[in-house]
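Chemist: Next come a sequence and a model predicted from it.
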Amino acid sequence: MEVEVLQYFAMKLACETDCADVYQAMLTGQQDFVLFDVRSNEAFAKSHAQGAVNMPSADISERTMAKYDKVTPIVVYCWGPGCNGATKAASKLAKMGYQVKEMIGGIHYWEDFERYPVNRRVSQPQS
C-alpha cells in the first residue's frame, strides 16, 4: 500500500504545479516553461497572469502549436478549481507529445488568493 501511495503522489507532482511555484520560477528567472491561459480570448483579455500566452483549449491543434517545441514544458491554467479546461488542455497537449503540467488553482488562486501580478484590459471612459 505504501508504494502505491508514493507512486500516486509522484505522478501527481509530475502532472501538477501550483501558483506559488510558477510565480517563484518567473520571479527568480528560472522559468523553463511556457505559461498558457487556456480560457477564452474574452476571459484572457479581462485578466491573465503576467507572461501568459492565450491558447484557448478549443484552439489547440498541431497548427497552433507548431511554433512551440516539444522539449520546453508547458504549464496550463484555466479559471480555477471548478473548471476542468486546464485538465482537458493538458491531456490534449500530452497526446500531441508535449511536456505539460496543470497549474492548480488557476487564475482564481493566482489573482484572488495569491495576488500575483495580472494584466487587465483597461476600460475606456464613457463619453
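Modeler: Structure's in. What do you need? Numbering: from 1, shown residues only.
Chemist: Could you use CA atoms for every contact and neighbour count after this?
Modeler: Noted.
Chemist: Helices along this structure, start to end?
Modeler: Counting by DSSP state H, the chain has helices at residues 2-15, 19-27, 41-46, 85-95, 106-107.
Chemist: another structure for you, compare them:
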Amino acid sequence: MDTAEQYFRAKLAFHTDVTDVHTAMESGEPGFVLVDSRGVDSWRAGRIPGAVHLPTDDIAAHAERLLPAGTPVVVYCWGPGCNGATRAAVEFARLGRPVREMLGGFEYWVREGFAVETDTGLTRRPADPLTAPPGMTCAC
C-alpha cells in the first residue's frame, strides 16, 4: 500500500460521521456506545439521544463503571472547531478501548436536522441546506 492509501484507511478506522452514527443509533443496535465528552452545562443544553455523558476529565475514573469492557466507543464534542472529542478519544485509547471520533460533533448533528434530547424532551431544528440539501444525499 502506498502512504496515501495507508493514511486514508487509518483515518476511516478512527473516524465516523454524524450520518453514519445516526443510522447506527436508529438501528437500535449500533455496535458502540456514543459518548458525549462535553461539560455538564453543554449536556443539559442538548445532547444526542442515546448518548452517555462522560466528560473528558472523568473518563479515566468512570469509564470502567459506565461502559462494558471491550465495547467500542464513539466520542463527540461540540464541532469541527473543537478538539475535545480528540482529547476524549485519547483517554479511551489509553484505557485500551476501541474508539472513534464522530466528525462534525454536536454542531453537525444539529445542522443535519437530527433530533436533540433536552431535559424537557426531544427537539429538532430544520436541516441546514449547506450540510443537508433538501431532497439530496451525498451518496458516499
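Modeler: Now that the structure is in, tell me what you want to look at. This is a predicted model, so every value here is computed, not measured.
Chemist: quick one, which of the helices of structure 1 is packed in tightest?
Modeler: Sort those by mean neighbour count, taking mean count of other C-alpha atoms under 10 Å, and helix 106-107 sits at the top with a mean of 26.
Chemist: coming back round to it: of all the helices of structure 1, which one comes closest to residue 64 of structure 1?
Modeler: Nearest of those to residue 64 of structure 1, taken as C-alpha to C-alpha: helix 85-95 at 11.3 Å.
Chemist: With structure 2 overlaid, how far apart is the closest one on average?
Modeler: Its aligned residues in structure 2 lie a mean 0.5 Å from helix 85-95 of structure 1 after superposition (mean C-alpha distance after the TM-score superposition for structure 1).
Chemist: Distance from that helix to the middle of the chain?
Modeler: 10 Å (C-alpha atoms, centre = their mean, to the nearest Å).
Chemist: helices and strands around that helix, which ones?
Modeler: strand 74-77, strand 100-104 (3 or more C-alpha pairs under 8 Å, 6 or more residues apart in numbering; DSSP states H and E).
Chemist: how about residue 52 of structure 2, what does it touch?
Modeler: By C-alpha atoms under 8 Å, 6 or more residues apart in numbering, the residues touching residue 52 of structure 2 are 33, 34, 35, 36.
Chemist: Brilliant, that's me finished.
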